[in-house]
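>>> With the sequence up front, the predicted model follows.
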Amino acid sequence: MTAAPADFLPVIRPMRPRDVGAVHEVESSAYDYPWTLNIFRDCLRMGYECWVQLATDRIVGHFILAMGPGEAHVLNLAVHPGWHNHGLGRALLERALERAERLGAESVFLEVRPSNSPAVHLYMSSGFRRVGRRRDYYPSECGREDALVMRHDLREVAPAGRR
């Protein structure tokens, strides 16, 4: 995947079953321990909020959002490394928050590796706050890594443009 052109037109749309292969390619490029094709298929089949980020005509990012009574959970958010630093992760996160709010969530939760400082920074700058830690949540080269549990309260004052 090449670097993003200066004048690309980003589009976020619902994921389709035929997108799963491209989504898995993004996932595999972004994470050392990616989700499998079947996990993405199951998310679509179960009716989770599954969205893709297009830049020009290719999928370069995605998010999966699970809804529950009064809350949502960002299960997965990834942008292909060749497309980092173009605001696509922030755009995907903002769309996830908009969808959660539209579907009745009051809070949005997620887990993130403490070692993933760009993601932690994105979430903190988007209004997420650390509310806990899950011990040994993620696989890693040295065994297991904890996860930070973060929460965004949608009832707080939203960033400009979302309300």
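Noted; the coordinates are in hand. Numbering: from 1, shown residues only.

>>> Every contact and neighbour count from this point should use C-alpha atoms.
OK.

>>> which strands and helices sit next to the longest helix belonging to the chain?
Of all the segments assigned as helix in the chain under DSSP state H, the longest by residue count is helix 88-102. Packing contacts for helix 88-102, counted by 3 or more CA pairs under 8 Å, 6 or more residues apart in numbering; DSSP states H and E, involve strand 58-68, strand 71-79.

>>> how many degrees apart are the helix or strand just after it and strand 58-68 in direction?
Moving toward the C-terminus from helix 88-102, the next helix or strand (DSSP states H and E) is strand 107-112. Interaxial angle of strand 107-112 relative to strand 58-68 (axes from the mean of the first three to the mean of the last three CA atoms, to 10 degrees): 120 degrees.

>>> try this one side by side with the last:
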Amino acid sequence: MSAEPQALFSVRALTTADLPEVLAIERAAYDYPWSEGVFRDCMRVGYRCLAAVDMAGNVLGYGLLSVTVDEAHVLNVCVGPLYRRRGVATLLLEHMARLARGERAATILLEVRPSNTGALALYRRLGFERVGVRKRYYPAAHGREDALLLARPL
């Protein structure tokens, strides 16, 4: 793709009207997807809920961010299967980092499955480093899977 992602995609606030597209992406991406209620609760409590959209307004991906005192936490970031490896996740994560910096957060952190090698490579490329492990954090086919806790200074 020759054009810069910023020229093809933009980030805006997620709305309840976006939820059908978000849920379709979520269900395509995860064996244990979030429910519509979880997304609605995140919007209701004021988390930064973002949509990456194309020029026609189609939701390509989304990100949810919580900012408290001096720390930001990426709760979820996901891109639809057809739009992966095109800069959408990077655009979302960098937008979340700018929001967090604007709210005086010093660090941004997230959890990731050790088995999600694509996401791990992206996060490392963006400067995230492993700072811990959350034991048995994620549901898995045969029990639970640990989460790697990654952080990046802002």
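Ah, there it is. All of these numbers come straight from a predicted model, not from anything done at the bench.

>>> Any idea what the TM-score comes out to?
TM-score of the superposed chains, computed with TM-score structural alignment, normalised by the length of structure 2, equals 0.93; 150 aligned residues with a CA RMSD of 1.4 Å.

>>> returning to what we had before: which one, of the helices and strands packed on helix 88-102 of structure 1, ends up nearest to Tyr31 of structure 1?
strand 71-79 (8.3 Å; CA to CA).

>>> Just give me the mean distance for that closest one relative to structure 2.
After superposition onto structure 2, strand 71-79 of structure 1 sits on average 0.3 Å from its aligned residues (mean CA distance after the TM-score superposition for structure 1).

>>> Tell me how far that strand lies from the chain's centre.
Chain-centre distance of strand 71-79 of structure 1: 4 Å, with CA atoms, centre = their mean, to the nearest Å.

>>> Counting by contacts, list what it packs against.
For strand 71-79 of structure 1, the packing partners by 3+ CA pairs under 8 Å, 6+ apart are helix 20-30, strand 58-68, helix 88-102, strand 107-112.

>>> Now do the buried residues in the first one.
Neighbour-count burial for helix 20-30 of structure 1, counted by 16 or more other CA atoms under 10 Å, picks out Val20, Ala22, Val23, His24, Glu25, Val26, Glu27, Ser28, Ser29, Ala30.

>>> Dump the helices and strands packed on strand 71-79 of structure 1 into a markdown table; add distance to Tyr48 of structure 1 as well.
Shown next, in a markdown table, are those (distance: least, CA to CA, whole Å):
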| stretch | distance to Tyr48 of structure 1 |
| --- | --- |
| helix 20-30 | 14 |
| strand 58-68 | 5 |
| helix 88-102 | 11 |
| strand 107-112 | 14 |
